[in-house]
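*Asks:* here is my input, please return the structure:
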Amino acid sequence: MSESPAPYRVLARKYRPQTFGELIGQDAMVQTLGNAIRRGRLAHAFLMTGVRGVGKTSTARLIAKALNCIGLDGQGGPTIDPCGICEPCKAIAEGRHIDVVEMDAASHTGVDDVREIIEAVRYAAVSARYKIYIIDEVHMLSKNAFNALLKTLEEPPAHVKFLFATTEVNKVPVTVLSRCQRFDLRRIPADLLATHFQHVVDEEKVSAESEALALIARAAEGSARDGLSILDQAIAHAGTEEGGVTAVQVREMLGLSDRGAVRRLFALLLSGDAPAVLTALAEQHALGVEPAALFRGLLEAVHGVTRAKAGGAPDPAQSVEERAALEEWAGKLGHATLHRLWQLLLKGLGEVETTAMPMEAAEMALLRVVHAGTLPDPGELLRRLQSGEPMPAVDNAAPMASGAPTMAAKPVARVPETFPGLIEGIASRHAHLAQQLHDYASLVRYAPPELAIHPKRPIDGNIAKALGEVFPIDWQVALTDQPCEPTLREQELAAKAAAEREILDSPVVAAIRSAFPGAELIEDERSIA
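*Replies:* Predicted coordinates for the structure are as follows:
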């Protein structure tokens, strides 16, 4: 009689880390544990926290193996590299070691469950070096259970170690946290996940496109377990097709939009071609892409362009074509434009996710983005109002972008008459520099093209070059220690303090403070509709 085939093990269980070397993305924690073990500075309680699927419970089991491993010759001590062959290592890996007790706090929340542990810790380990208690989702314990555990947790017997895991560390009492050595496990970067998934498909003898694995890595949101579950589904979805796991199949399975399609839609939004935008949206909807997923893709595009403009490191999971497109847009779009696009798309996503008519809401939101390009920039309007310049006419037929978007049109090269006006004039193109000049620059002399300031703190960037990009004259900027005015921020704070003193000194408020000695003056920042 032939033996029945072994039951299938899902990838998330089959490829659970068995050594610290297989634990991806947590190098800092592994180094700390390794140093503690080598120096004999082992805490009596460890707390692993982080999002789902980053290896909290796996890490607890690895620590149990590291503390109880006896090596191939049976004489070994605690090590950061457990052999995985000795009986303690095998028993712990298989979940059958009598001295390593795992408890799910989600189903054992009461004080009686903790009392069993308190009673058992008094007895020495049966066969291991340490008796270890692994409590998963420890935040689910009741208040009384935590209180019952405190004394034992603070002064446990030398042969006992506690290993806690939780996804919601904020729900763990501070009294417990203070008694544990805490490790915050990081989300695993998408490029590391994609590399790990490539190793898995190689081991499984399954072919997979690198773009497909990158899509799965992004969808996993830093969780190895979630990613392996998606990969399992993708392999089943591909079936016996010769191409293996493809990016097209993964997008179809997850309801994702083709990133190339997102970039084309983003370009149409910038061009102001409303009919083409609606057509592209309908095409994606017909392919099964949810409107919310499309908006998330557009938001990712805006975020990618903004990071490229700010000089951020590119996402290693992006294709060469995607990086080139983002860098091209970063050269054309201003910060004000990108911030406005982000806010409009974010508002649109919220509407799409909460309405009963997501497709209609998506159309209206995208049309709002298109027509936002015909509106004058608020900063430009304010500048014109203050300077008395004529207001620009709004062209209802104008596109959002012609090479570069109308929203990011350069300010008129008329030099402001005041230093505050100068700062406001460069804010749309050099927001960071404008903020630094506002907060740290004390004015000594302002007589364009001359500008002399006393910086209270170092100011980044070439000030003269930045001013010249907005107001093209030959600026001469001097940094000096001469007597100067307070910075604009200091002036604002002084004005605010004076206003507060005036209010506090008024008879009515003085009477109120006399009647209520503890009363304080607070600023109400709520907007009035």
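*Asks:* going forward, measure contacts and count neighbours with C-alpha atoms only.
*Replies:* Will do.
*Asks:* show residues contacting stretch 48-61.
*Replies:* 16-18, 20, 23, 92-93, 134, 136, 163-169, 182-188, 222-226 (CA atoms under 8 Å, 6 or more residues apart in numbering).
*Asks:* apologies, that question was intended for stretch 301-321.
*Replies:* The contact list for stretch 301-321, computed with CA under 8 Å, 6+ apart, reads 190-191, 214, 262-263, 266, 323, 326-327, 329-331, 335, 338, 341-342.
*Asks:* endpoints of that stretch, how far apart?
*Replies:* 13 Å (CA to CA, to the nearest Å).
*Asks:* just the buried positions in that stretch, please.
*Replies:* By neighbour count, and taking 16 or more other CA atoms under 10 Å as the criterion, the buried residues in stretch 301-321 are 301-309, 317-318.
*Asks:* also stretch 267-276?
*Replies:* The neighbour-count criterion (16+ other CA under 10 Å) identifies 267-274 as the buried residues of stretch 267-276.
*Asks:* pick out the most distant pair among those.
*Replies:* The most widely separated members of the buried residues of stretch 267-276, counting by CA to CA, are 267 and 274 (11.5 Å).
*Asks:* returning to what we had before: selection in ChimeraX covering whichever of the contacts of stretch 48-61 are buried, please.
*Replies:* The following ChimeraX selection, which keeps only the buried ones among the contacts of stretch 48-61, applies the criterion 16+ other CA under 10 Å:
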select :17,18,20,23,92,93,134,136,163,164,165,166,167,169,182,183,185,186,187,188,222,223,224,225,226
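*Asks:* now, which of the contacts of stretch 48-61 lie within helices?
*Replies:* Within the contacts of stretch 48-61, residues falling in helices by DSSP state H are 92-93, 224-226.
*Asks:* quick one: which of those residues is nearest residue 114?
*Replies:* For the ones in helices among the contacts of stretch 48-61, the minimum distance to residue 114 (CA to CA) is 21.8 Å, reached by residue 92.
*Asks:* which ones are touching that closest one?
*Replies:* By CA under 8 Å, 6+ apart, the contact set of residue 92 is 61, 64-65, 100.
*Asks:* can you check residue 23 too?
*Replies:* If you count contacts by CA under 8 Å, 6+ apart, residue 23 has them with 17, 55, 59.
*Asks:* switch the cut-off to 10 Å
*Replies:* 16-17, 30, 54-55, 58-59, 62, 224 (CA atoms under 10 Å, 6 or more residues apart in numbering).
*Asks:* please generate a structure for the following sequence too, so the two can be compared:
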Amino acid sequence: MGYQVLARKWRPRSFSEMVGQGHVLKALVNALDNQRLHHAYLFTGTRGVGKTTIARIIAKCLNCETGITSTPCGSCSVCREVDEGRFVDLIEIDAASRTKVEDTRELLDNVQYAPSRGRFKVYLIDEVHMLSTHSFNALLKTLEEPPPYVKFILATTDPQKLPATILSRCLQFSLKNMTPERVVDHLAHVLGAESIPFEQDALWLLGRAADGSMRDAMSLTDQAIAFGEGRVLAADVRAMLGTLDHGQVFDVLQALLEGDAKALLAAIGHLAEQGPDWAGVLAEILNVLHRVAIAQALPDAVDNGHGDRERVLALAQALPAEDVQFYYQMGLIGRRDLPLAPEPRAGFEMVLLRMLAFRPAGDTAPPAQLKVSGISQATADSPKAVAPAAVSAQPQPQPQPAPVAQPRPHPEPKPAPQPMAVDDPSLPWNEPEVPVTAPAPAPEAVLDTRAEPPELLPMPVPTPASAVPPAPEVDAELDDNGGAPIEYQPAGMRDDEPPADDDYYPAEADPAGYGYLDDLASHAAEPEPAPEPKPAAQPATGLALQWLELYPKLPVSGLTGSIAANCSLVSVEGDTWLLHLDPDQGAFFNPTQQRRLNDALNQHLGRTLTVKIELVRPQQETPAQAAARRRIERQHDAEQAIASDPFIRQLVERFGATVRNDTIEPLDALANQGQ
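*Replies:* As a prediction, this is how the structure comes out:
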């Protein structure tokens, strides 16, 4: 007999040999032991998680000569025939190659015949989602009420494509993906039984490459055995898969932790020798930082899915928590901007150098050295693992206690500034002038630039030019570390946008030199315009029409009035009113607005109501939509009146005049402006 691949040789032949899927096996075992057998089962899940294997085990359990049991004997003729794939009453159908309705009718014509060898005739339809709509319709009646000696087992990787009528006739079991830990344990068992030498790191590489599929893991192991000439070594598996050495990611983070730019560029150079995908390398660094953040919050929650749990825990102890969050955020932004770099490697280097440049203020002590404790025994015995051990054996100077890491100068998102009066004494420009020669703060009192706005000096009173000594031009202030200048911009302005026209004030427009503060305050006080309501699906009737008539009488205004204007009354049950609010207005809605609207209704109606508001687009017209519709109609009538005016028509016909509709406003709109 020729060589049999590991995936087929080690296919489970009983429920006890199954790896994982305990939630499915428990239900099947209890059903078989209690003789509570369903006529149709549906197994869903990704490739290689055991759908067909479980179906064949069920066929053995139903037809074993020892009786219906969850533990088939495995030695009778029926069990052997099922294992060898030649049991006549187990009909396996590939739905991907038999999609026509004629194939389904042929199958149904044979359902009426009793089984030849066993108790049940089992139909295993694999990739059932590939059947056509007519095939599903032809299968419905038989699938719902098959003969007592027929069992249907359906398997699919895409249950969303199955009709609801098929799903409702089956017991559905969803099989989960295999975790890397489970795959590594099973591969270690198989390779140990096969007497094949292996390294633990190599199994972790195979477990992650399998992506949740045990069959893919077994197939990759077969390939690794052939590639490594009978051995499964980490270096060979890494070369076969073309993956990144996970240890080099820790080398990059170690250099970043030590603040050593030379070591950082050297680690990047080692990465470049493998010709990696730099976006993938950055994603791997982000994955490690994510696991480090979990280790800092809850060390017991860190898994060993990458075989580096000890190294992650060591890095979590050596790296401050705020640095981890800052590096992660900067890595995300760098990954987004990486396609814009002239070269991928240059963009990757700039991301890491940017992380290195923005170190905490006053953090000058060398960080602790990471322990190389996450390497497997096989890797530790290799020549590559000897060098770190030799270095750590040398006497090291006692590390100085590192000062508390200060927050970074990068500001976190701040809430929108509230409008303030210009003569408010709490404003920075109304405080007494701070002397320029003020002493620098102590190291333990470094300013947190994220929480405080930049200090502004009071506006000086204009003096004659002859009395003012010449001063050097200063375009920006320096940060606390003496680094690059920080240019302050108005709130809401992006770096890549030019300033708007209304934010520019020429010198002659403000000769006093400080009147522009009033303009800025007025601009800040102006709220953003609310989005224009979309037209309703249908005109208001019933409760929605009553809400249109009730809304103008409610004592509400501001945001609460805007919320009420975009609502529609959909049901009234006793003293409970249900309103639907346009989701486009959801940013302005909160429990406070709901409470205010409820109080306004109680005040107007003189009784106690309970108002519930759901973010569902109203199907009938809301007060805001009605007002918008009326504005459009008035504007249309005004344009029609101008176009039909005899004098206007005469100007157009004789002199070729053009009417600009954007300058036409209805009379009621002009009257409102005059008020």
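*Asks:* now the TM-score, please.
*Replies:* For this chain pair, the superposition-based TM-score is 0.68 by TM-score structural alignment, normalised by the length of structure 1; 409 aligned residues with a CA RMSD of 3.6 Å.
*Asks:* re the thing from before, out of the contacts of stretch 48-61 of structure 1, list just those in strands.
*Replies:* Using DSSP state E, the members of these that fall in strands are 134, 136, 163-166, 182-184.
*Asks:* could I get the contacts of residue 92 of structure 1 in CSV, plus columns for distance to residue 504 of structure 1 and secondary structure?
*Replies:* CSV is the format used below for those (distance: CA to CA, whole Å; DSSP: H, G, I helix; E, B strand; the rest coil):
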residue, distance to residue 504 of structure 1, secondary structure
61, 62, helix
64, 63, helix
65, 66, helix
100, 65, strand
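*Asks:* now tabulate the residues you listed in JSON lines and tack on neighbour count.
*Replies:* Written out in JSON lines, the entries for the contacts of residue 92 of structure 1 read as follows (neighbours: other CA atoms under 10 Å):
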{"residue": "61", "neighbour count": "24"}
{"residue": "64", "neighbour count": "28"}
{"residue": "65", "neighbour count": "29"}
{"residue": "100", "neighbour count": "23"}
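*Asks:* hmm, which of those residues are common to structure 2?
*Replies:* Shared with structure 2 under both residues aligned by TM-score structural alignment, their matches' CA atoms under 8 Å, the contacts from those are 61, 64-65, 100.
*Asks:* looking at those residues, which is nearest residue 150 of structure 1?
*Replies:* residue 100 (20.2 Å).
*Asks:* residue 496 of structure 1 versus residue 510 of structure 1, what's the distance?
*Replies:* With distances taken as CA to CA, residue 510 of structure 1 is found 18 Å from residue 496 of structure 1.
*Asks:* the strands in structure 1, which residues?
*Replies:* According to DSSP E, structure 1 carries its strands in the segments 45-49, 100-104, 131-136, 160-166, 181-184, 401-402, 404-405, 441-447, 450-455, 476-479.
*Asks:* now those as CSV including distance to residue 392 of structure 1?
*Replies:* Written out in CSV, the entries for the strands of structure 1 read as follows (distance: least, CA to CA, whole Å):
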stretch, distance to residue 392 of structure 1
strand 45-49, 55
strand 100-104, 66
strand 131-136, 63
strand 160-166, 57
strand 181-184, 54
strand 401-402, 17
strand 404-405, 16
strand 441-447, 28
strand 450-455, 30
strand 476-479, 31
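*Asks:* okay, now residue 603 of structure 2: neighbour count?
*Replies:* For residue 603 of structure 2, the number of neighbouring residues by other CA atoms under 10 Å comes to 14.
*Asks:* kindly report the same for residue 111 of structure 2.
*Replies:* Burial measure for residue 111 of structure 2: 19 neighbouring residues, criterion other CA under 10 Å.
*Asks:* which residue lines up with it in structure 1?
*Replies:* In structure 1, the residue matched to residue 111 of structure 2 (TM-score structural alignment) is residue 121.
*Asks:* the nearest residue to its match once chain neighbours are set aside: what's it in contact with?
*Replies:* On the basis of CA to CA, 6 or more residues apart in numbering, the spatially nearest residue to residue 121 of structure 1 that is not a chain neighbour turns out to be residue 160, at 6.7 Å. Remark: with contacts taken as CA under 10 Å, 6+ apart, residue 160 of structure 1 is in contact with 44-45, 99-100, 121-125, 129-133, 152-153.
*Asks:* residue contacts, the corresponding residue of structure 2 for residue 165 of structure 1?
*Replies:* Using TM-score structural alignment as the criterion, residue 165 of structure 1 maps onto residue 155 of structure 2. Taking CA under 10 Å, 6+ apart as the criterion, residue 155 of structure 2 is in contact with 41-45, 50-52, 55, 94-95, 124-129, 172-173.
*Asks:* for residue 367 of structure 1, same thing?
*Replies:* By CA under 10 Å, 6+ apart, the contact set of residue 367 of structure 1 is 269, 272-275, 277-278, 361.
*Asks:* and it, how far from residue 236 of structure 1?
*Replies:* With distances defined as CA to CA, the gap from residue 367 of structure 1 to residue 236 of structure 1 amounts to 39 Å.
*Asks:* can you map out the helices along the stretch 101-250 of structure 1?
*Replies:* Taking DSSP state H, counting those that start in this stretch, the helices of the stretch 101-250 of structure 1 run over residues 111-120, 143-154, 174-177, 190-203, 210-220, 224-238, 247-254.
*Asks:* from the contact counts, what lies against the longest one?
*Replies:* Same thing as helix 224-238 of structure 1. Taking 3 or more CA pairs under 10 Å, 6 or more residues apart in numbering; DSSP states H and E as the contact definition, the neighbouring helices and strands of helix 224-238 of structure 1 are helix 11-14, helix 190-203, helix 210-220, helix 247-254.
*Asks:* which bit of structure 2 covers the last one?
*Replies:* The one in question is helix 247-254 of structure 1. If you align by TM-score structural alignment, helix 247-254 of structure 1 falls on residues 234-241 of structure 2.
*Asks:* check the third one too.
*Replies:* Alignment note (TM-score structural alignment): helix 210-220 of structure 1 is matched to residues 200-210 of structure 2.
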